[in-house]
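**Q** Structure for the following, please:
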Amino acid sequence: MSVLDLVKQNLNHIKFNDQYRTIPKISNHANKYIELNGLKVLNLSSNNYLGLAENDFLKQYSIEAIKNYGCSSGASRIVSGNYEIYAKLEEAVANFKHTQKALVLNSGYVANISLLQALAKNATIFCDKLNHASIIDGMLLSGAKFYRYAHLDMQMLENLLKKDTSNKIIITDTIFSMDGDAAPLKEIVRLSKQYEALTIVDEAHATGIFGEGRGYAYKEGLSGEIDIHMGTFSKALGSFGAYVASSEDIIDYLINTARGFIFSTSLPPAVIGANLASINYILKNPHLGEKLILMSDNVRHFLKNLGFDVGNSISQIIPVILKTNKAVLVAQKILLEKGVFVGAIRPPTVPKNTSRLRISLRADLDDNDLELIKDAFFYLGNTL
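**A** Next up is the predicted model:
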């Protein structure tokens, strides 16, 4: 069988199992209301959690950066793709995260792969089983020995730490992207100290939301106890790219060894300008995330009362677990007809038999939007 024949066979298998994906035709990108295949719908599938992707403050910083620096950096940072607002952004991130130093990378995916490739060569990695795919890929590409402990299972993590005598790295999402639940950071920090493990947290879905926007580790009072903080500008912060915040030694080591940093053209000035604006905006508006979490509690309580399984979500991400691929696709279509667009999440993104709708709530929803959401899910609950 040729490679092309194998591709066709695999595609047919994906379609047969209701796992086939297409790129939707969307106008107005990350806006609260979008046009999807010609239909105006409320967008509950975006990670634009604070609505900052359309924020005039961020736009102005981005425009000024283009005027001052042009459209492209033209090279990697360590060659000539550096400019002064990069330094301003990294200083702002380090202050924001209460660390000695920070480094900006091109995406969360690149950041996680680069971190593990650089740090884990002579270490063993301990990873929550539901960590983001970029962490899994980073472990695989690092060539390091690794263990995946059952989701949030601290007893299993401790048992694994006990039996391994090598250098250790514990890495976890703080808010999990498909379940909206939180890592038990206090217990992870305790175990890391007891078993001398380096800790890395991925704050992609917590940055801008928890702890006055500084992240879940800050909310839990653990900023200074975590060795490496990774987060993104591409979700609640409304722009693009990622950061790593840590000690001066760790950041300097990454500058010299992280392949995703060294061998990538740096982000363009427009993105860096918007990123800097987003940090400044959160510092001036530290309680935006609190409003969103209160709203999320309200919607989650409503869905539970309708009998939907929302897992252990405590965040703006609320799964509605329907188990089968077919049920999720039918539910998504019903909600679209009611004017609400929610992502249909299926394996391999989530484990088998846990297919779900993934609700991404956003801080710019008003009372009319919330009423639309509740009406749509009430109708869905009576239809399925």
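**Q** use CA for all of it now, contacts and neighbours both
**A** Fine.
**Q** Okay, Pro268 and Asp309: tell me how far apart.
**A** Distance of Pro268 to Asp309, given as Cα to Cα, to the nearest Å: 42 Å.
**Q** repeat for Ile345
**A** Distance from Ile345 to Asp309, by Cα to Cα: 15 Å.
**Q** the more surrounded of these two?
**A** Ile345 (21 against 17; other Cα atoms under 10 Å).
**Q** mind listing what the more buried one touches?
**A** Ile345 makes contact with Val328, Ser355, Arg356, Leu357, Arg358, according to Cα atoms under 8 Å, 6 or more residues apart in numbering.
**Q** Another sequence for comparison is provided below:
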Amino acid sequence: MTNSWLDEFPARIEELDQAHLRRRRAVVAPDGGARLRVDGRSMLAFCSNDYLGLSQHPEMVQAACDGAQTFGVGSGGSPLVSGHSAANEALEHELAAFVGLPRALYFYAGFSTNVGIIPALVGAGDAIFSDALNHACLIDGARLSRAQIHRYAHIDLDSLDHELKHSSARRKLVISDAVFSMDGTCADIPALLALCERHDALLLLDDAHGFGVRGPQGRGSLADAGLYDDQGTRRVLYMATLGKAAGVAGAFVAGDAALVEWLLQKTRSYTFATAAPALLASALSISLRVIAKEDWRRSHLNLLIARLRSGLAAGLQGSDWQLTESHTAIQPLLIGANDKALAVMQALREQGIWVPAIRPPTVQEGTARLRIALSAAHGEADVDLLIETLITLSRSLR
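**A** Here you go, the predicted model:
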């Protein structure tokens, strides 16, 4: 009998091991701060997207417990069958009001949101215009749509304008992250909307890393661009995840009421999936109030960002390592070669600090980096320790 292709998986997994591409660790958050217990060891973590430190917030934990007591721990069905609870309904109204848009639709996960809504909006014969550094869920959603994909240079509006101008498609969809997850760069939202208006296009904006931390009261990148409750946002569908700054799980898309109703009816990852449990909506309702009320969290986070940037700028002079021009909680430190980035990550782990090394294919060849994620849960001493350790390693690992 000839060998089956199924017999190849052990060797293929070994190849991943050799490239250090297999990674999953069970962690415990012992005190709700910036530390995680990993394999029995306490680690100072700069790897979480919990930007406001809300994942262990006691009021949100209590709300989830109360929600479980009231609704149970599962939804039991699709939102269009029996899974759309009163708590989920209330959350959708709160989310729409929070970002200043007419209507919102609440999903169980962020990846499935973008993968589902893009094929619901466009299909064969239509055109998608995608930033070169968009997240994988936007890329996969575009591919599933079967629309023609035009990939424009990262935040290059002239390139986008050229592509839009020369497209003959009637339906045009521009898709872009608001804050790019591996670079910390930000889209020029007013300029994107202006191009969409000029070329009769719709903008799908993924604000996974801006919601909660950008704009007045953390209302997101649209509000930061001065577009909160603005009638000019008719051409934007605003998507954000709820497992990062909001501290829980899930995602939502908000926009024109007719567009959102269309997505409710036509998004397969919404229609054919079990709805998110109501206990999460209960916690998220409290999260929105905390985000708006506790502005000190964003102020503290911004202080830490400035402290990290100034400390590394001074300490890494003359080093090949380069801190990118990001003023968000995402602070990528470019190392270059894959093996060097892995060596720095391992050296940090030996010092009790967890910062992930990001390598191709997630980023371009030759741009392997440490993705430093800051949180309001960090203290100034935590950031100072990271700065000092990185400066020391930059000298010893040259």
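**Q** before we move on, the earlier item: ranking the contacts of Ile345 of structure 1 by neighbours, who comes first?
**A** Going by other Cα under 10 Å, Arg356 tops these with 30 neighbours.
**Q** Alignment lookup: that residue to structure 2.
**A** Counting by TM-score structural alignment, Arg356 of structure 1 corresponds to Arg369 in structure 2.
**Q** What is the end-to-end distance of stretch 204-218 of structure 2?
**A** Stretch 204-218 of structure 2 end-to-end distance (Cα to Cα) = 20 Å.
**Q** And stretch 212-225 of structure 2, by the same measure?
**A** End-to-end distance (Cα to Cα), stretch 212-225 of structure 2: 14 Å.
**Q** try stretch 74-85 of structure 2
**A** OK, stretch 74-85 of structure 2 end separation, Cα to Cα: 10 Å.
**Q** what does that stretch contact?
**A** Tyr270, Thr271, Phe272, Ala273, Thr274, Ala275, Ala276, Pro277, Ala278.
**Q** can we see that at 7 Å?
**A** Thr271, Phe272, Ala273, Thr274, Ala275, Ala276, Pro277, Ala278 (Cα atoms under 7 Å, 6 or more residues apart in numbering).
**Q** Also stretch 211-222 of structure 2?
**A** Outside stretch 211-222 of structure 2, the residues touching it (Cα under 7 Å, 6+ apart) are 98-99, 178, 207, 210, 223-224, 228, 240, 245-246, 291-292, 295, 298.
**Q** sorry, back to before: quick one: buried ones out of the contacts of stretch 74-85 of structure 2?
**A** Buried by 16 or more other Cα atoms under 10 Å: Thr271, Ala273, Thr274, Ala275, Ala276, Pro277, Ala278, out of these.
**Q** Contact partners for the closest residue to Thr354 of structure 1 other than its chain neighbours?
**A** With sequence-adjacent residues excluded and distances taken as Cα to Cα, 6 or more residues apart in numbering, Thr354 of structure 1 is closest to Lys323, at 4.3 Å. Lys323 of structure 1 makes contacts with Asn353, Thr354, Ser355, Arg356, as judged by Cα under 7 Å, 6+ apart.
**Q** again, only using 6 Å
**A** Asn353, Thr354, Ser355 (Cα atoms under 6 Å, 6 or more residues apart in numbering).
**Q** ok, now Glu90 of structure 1?
**A** Shown in contact with Glu90 of structure 1 (Cα under 6 Å, 6+ apart): Ala102, Leu103.
**Q** Cheers, nothing more for now.
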